[in-house]
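Engineer: how would this look folded up:
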Amino acid sequence: MSGLDDLLDEGGPGPNTPEFTVSEISGALKRVIEGEFGRVRVRGEVGRVFAARSGHLYFDIKDERNVLASVAWKGQVAGLAARPEEGMEVIATGRLTTFGSQSKYQLTVDDLRPAGVGALMAMLEKRKRQLEAEGLFDAARKKPLPFLPKVIGVVTSPSGAVIRDILHRLADRFPRKVLVWPVAVQGQASAPQVARAIEGFNALTPDGAIPRPDLIIVARGGGSIEDLWGFNEEIVARAAAASDIPLISAVGHETDTTLIDYVSDHRAPTPSAAAERAVPVRLDLLAWTDGQGARLARAAAQAIALRDQRLRDLGRALPRPQSLTGQARQRLDHAEMRLPAALKGTVAARRSRLAEAAAVLRPQTLSRQLAGTARQLAALETRLQPALGRGVAMRRERLAQWQVRLAGGLRRGLAARSGSFTPLAKRLVPSLAERRLRVGQDRLETLSRRLSRIGMSRLEERRARLAALDRLRETLGYRATLRRGYAVVRADGALVTRRAEAEGAKGLEIEFADGRLQIGTPRRKSTPKSPPPEQGSLL
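Structural biologist: Now for the predicted structure:
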């Protein structure tokens, strides 16, 4: 202190006055201030507030005339009871020290509290107006609560009476699965833990090992505004507003109101009331279900009775089923009785028509047609080869004429051109004529081969057609009919189709598939005869 006394000496500087460095003066002032004041409590209004990237918090505490620079280091900020806000009246506790780099003194704050209930309420109203301006209190954004949640998440202290009241009320009304997220419900750690609990419940998956709740209840018992202040923090209000799960706030008693009550989807006056709002009464629900079932049964029975009466009334106006089907049955019976006779008459008519067609279609007619076709084919075959020869001869003759004309034309053309080319023309004309002759001969041979192939193909087509007609004749001939069990009856050499004609005949001849049988005349030895060619068909 002697150095400081020397500095404060009112006498003028003497020749023996010591010299001090700036750091020595700064250090001396630091020791004096920290030694004289030490740990102090200061009451004032928060002025400028600045949060550095390093996590340190710089702010001013002022009154009507002076300003005290204050700082809260990063490790001290988390322990502050309240975060300083501009215009907030606070009581700051810390150590008074100096900051030599800027030649100023400052207060290192390790505890900061609002200065009374009035300051807390003013800060609360300010936060309320800010959140309301952002639309977090709008009724349109509030989500409806589920009627009967399967899983209920409760954010509260695990050791208090609140959780017991909630579990007891849920067990009485409708037992549900409850997940408890333990948090501190007052103090400095309350707000961060409650916000993390709400965010943690929302981060769960519905089908995970720990199921995601269908409803969240944030609950705490009553207390002073300081005790409930954690639920007035902005971090808690924003976490509740961002929750995708419907949330019920049950903080304090009925007269206590916190910021979480405004942003939650439903506010309950007490934790027990929150449990009552979360689930219905199981017995009341069963009674209501039984009543609805009884009403449904009565309504169904009444509807069936009304429709039955309506059906009977409509049935009286309808004719009896017997009268509707009687005429149809009678027509069916008449048709059934007429059916055998109609079938027999149809068969007889078809047989008569078949016999008439067979009488007209004689084998001799088909034989004559086939013979004529064969003769035409043979005539065409005999004419084809001479015709081909004549055609080839005509083509050769025409080719020879063209060769002669070509040779004469070439000679005349070359003679008219120049007499110097006469020996060349004499050699060129025969060679050109020979080449053209060879080309014409090759073309003639090609045409001859093509014509021969065309003639042979035409001939093969005619032969195939003739074979097909022969097969058709065999198919349509009456011999095929005889092989199926039929027979041909002739009386005196004429075809018989009526019984009367057979009775008046002197003798009958019956032709089977393997031969003929004579009846009524001396029987001769019957020998199978080969069928005459080109027989007709009974069809």
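
Engineer: please make it C-alpha for all contacts and neighbour counts, starting now.
Structural biologist: OK.

Engineer: any idea where the helices of the stretch 101-250 of the chain begin and end?
Structural biologist: Assigned by DSSP state H, counting those that start in this stretch, the helices in the stretch 101-250 of the chain fall at 117-133, 161-173, 190-203, 234-241.

Engineer: out of those, which gets nearest to G293?
Structural biologist: helix 161-173 (21.7 Å; Cα to Cα).

Engineer: ok, the nearest residue to K177 once chain neighbours are set aside - contacts?
Structural biologist: Spatially, and ignoring its direct neighbours in sequence, K177 is nearest to V151 (4.9 Å; Cα to Cα, 6 or more residues apart in numbering). V151 is in contact with R176, K177, V178, L179, P211, R212, P213, D214, L215, counting by Cα atoms under 8 Å, 6 or more residues apart in numbering.

Engineer: just to revisit the earlier point, which among the helices of the stretch 101-250 of the chain is found nearest to T257?
Structural biologist: helix 117-133 (10.7 Å).

Engineer: in that closest one, which residues are buried?
Structural biologist: A119, L120, M123, L124, R127, K128, L131 (16 or more other Cα atoms under 10 Å).

Engineer: which one's the longest strand in this protein?
Structural biologist: Criterion DSSP state E: the longest strand present in the chain is strand 39-51.

Engineer: so which of the buried residues of helix 117-133 comes closest to N232?
Structural biologist: L124 (7.1 Å).

Engineer: now the second one, please; I'll put the structures next to each other:
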Amino acid sequence: MAFPSSPHDADPSGGLLARETPGDNAAALSVSEISAQLKRTVEDRFGFVRVRGELSGVKRAASGHLYCALKDENARLDGVMWRGNAQRLSFLPEDGVEVIATGKLTTYPGRSNYQIVIDRMEIAGEGALLALLAKLKARLEAEGLFDPRRKRPLPYLPRVIGVVTSPTGAVIRDILHRLRDRFPSRVVVWPVLVQGQGAAQQVAAAVRGFSALEPGGPVPRPDLVIVARGGGSIEDLWSFNEEEVVRAIAGSTIPVISAVGHETDTTLADFAADLRAPTPTAAAELAVPVHGELAALVADLDARRRRATVRLLAHARERLEQRGGRLPPPQGLLQGQAQRLDDLGERLRRALGHRTELAGAALARHAGALRPALLTRRLDRERERLAVLRFAPERLLQRIEVARGRVDALERLRLQLDPKAPLRRGYVLVTDAAGHLVKTRAAAAGEPVLRLQFVDGELDVATGDGPAAPPSPAPQSPPAGRAAARARPATDTGNQPKLL
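Structural biologist: Next up is the predicted model:
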């Protein structure tokens, strides 16, 4: 087998080893070098482009970067939008939305493809914007956010009204002026942007902020919220079509009136609110009644109430007179009862006489049965019982023990109810000089001298500046035991003194 001995002996169509040919100016480049040259060429040639296409595969990464693709019926172009530019988007990119992307073309060596780095993205025309609006409306409507059954009635006379709008525009002045003319109410304004970057986030935060207020807090919680903005194009009003705003209005715990744009303007916020007003001024008219009309209505109702009361009293008086005329005279009502009383009195006298006769007859019958033999037999029986008791003293002793137990129980009850028993536990009985019980401080202040009875004696004290009387001698100790209870005289429980 023969091998070539020099490069000139190699096959000109290709060889096993790559060799540099003298005079060859096409040096071999690395993949990174050719990718870098291609990247510079594309970026130099297409440093600023505007591309129109339909969004596809929209995805927002955790880093905040936005990845998507622009396509038409024949081609597809990958795109990326860095986080800083993606945060400034005035709409939410979705698949199927036709947009115009402004940026520059570049290549991505990692996948050997080219892409557009988007600096700004706009919806391609009003038709595409309306298509995006219709798509978003259909999706939110399918979730039930626009269901009429979710609408809440507005308070008839709100004490506090919250307004979400720009604090510098003519809208807030129109609302305040109209409220002042109809029914002056307290207004709390939550200032927000109503157009441009960040407007949707501020409006949604304001609606949620009003719902989060606590009743009785430093900032009064509104009874009604008005979301208002002046008229403009669909692009100017687009912040009120954002999903975040619609969901905030639908989730509000306070009734909301949407007053965005003029009468012909319609936003998704109008469908989510509890009531749509054609203009901000009309929203103020719908929020409160007219003070003069309300006062006239109250006066009319009061007049009707008075007329109804007078008419009711007149009808009642007329019915009373008619029914009173049908009643018989009082003498006629009593005549029958008087006759019945006389009849019953006569019957009572006859019944008493008859009863007396019956009792006399019964006494005569029983008196005839009282014979001496019967009395003698009964006397003999009682004498026999007495003889039995004389020869059975244990029965008598048993009855004595029963009686003694009852006496002991009564003695214990007496000791418990003794008004002087608490004196042994440290209580004091307070009386005046005459011995009457003093129950209150006012009564004690009116006595010059008070007598304090302790367990071991009495002590007279002066309530004023006078000298105290000498202490009374201590009472002698009562006899103890059952014999002392029998010797002590019975106390009158009706005049028993009470302790303080």
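
Engineer: among the contacts of V151 of structure 1, name the buried ones.
Structural biologist: Buried among the contacts of V151 of structure 1 (16+ other Cα under 10 Å): R176, V178, L179, P211, R212, P213, D214, L215.

Engineer: what does the third one align to in structure 2?
Structural biologist: Residue correspondence to structure 2 (TM-score structural alignment): L179 of structure 1 is matched to V188.

Engineer: for structure 2, which segments count as strands?
Structural biologist: 49-60, 66-71, 76-81, 98-108, 113-123, 160-165, 186-191, 224-229, 256-260, 275-276, 429-431, 449-454, 457-462.

Engineer: quick revisit: G291 of structure 1 is nearest to which of the helices of the stretch 101-250 of structure 1?
Structural biologist: helix 161-173 (19.1 Å).

Engineer: separation between V180 of structure 1 and G391 of structure 1?
Structural biologist: Counting by Cα to Cα, to the nearest Å, the gap from V180 of structure 1 to G391 of structure 1 is 116 Å.

Engineer: and if you look at S70 of structure 1?
Structural biologist: 133 Å.

Engineer: who has more neighbours out of these two?
Structural biologist: S70 (22 against 16; other Cα atoms under 10 Å).

Engineer: what do we get in structure 2 for that one?
Structural biologist: Match for S70 of structure 1 (TM-score structural alignment): G79.

Engineer: and the closest residue to that match other than its chain neighbours, how many neighbours?
Structural biologist: Using Cα to Cα, 6+ apart and skipping residues adjacent in sequence, the residue nearest G79 of structure 2 is I116, 4.7 Å away. Neighbourhood size, I116 of structure 2 [other Cα under 10 Å]: 28.

Engineer: thinking again about what came up before, and the strands of structure 2, which is most packed in?
Structural biologist: Highest mean neighbour count of the strands of structure 2: strand 256-260, a mean of 29 (counted as mean count of other Cα atoms under 10 Å).

Engineer: quick one: it to structure 1 mean distance?
Structural biologist: On superposition with structure 1, the mean distance recorded for strand 256-260 of structure 2 (mean Cα distance after the TM-score superposition for structure 1) is 0.8 Å.

Engineer: that strand packs against which elements?
Structural biologist: Judged by 3 or more Cα pairs under 8 Å, 6 or more residues apart in numbering; DSSP states H and E, the packing partners of strand 256-260 of structure 2 are strand 224-229, helix 268-272, strand 275-276, helix 280-287.

Engineer: I'd like these as a markdown table, with distance to R365 of structure 2 appended.
Structural biologist: A markdown table is the format used below for these (distance: least, Cα to Cα, whole Å):
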| stretch | distance to R365 of structure 2 |
| --- | --- |
| strand 224-229 | 102 |
| helix 268-272 | 108 |
| strand 275-276 | 105 |
| helix 280-287 | 104 |
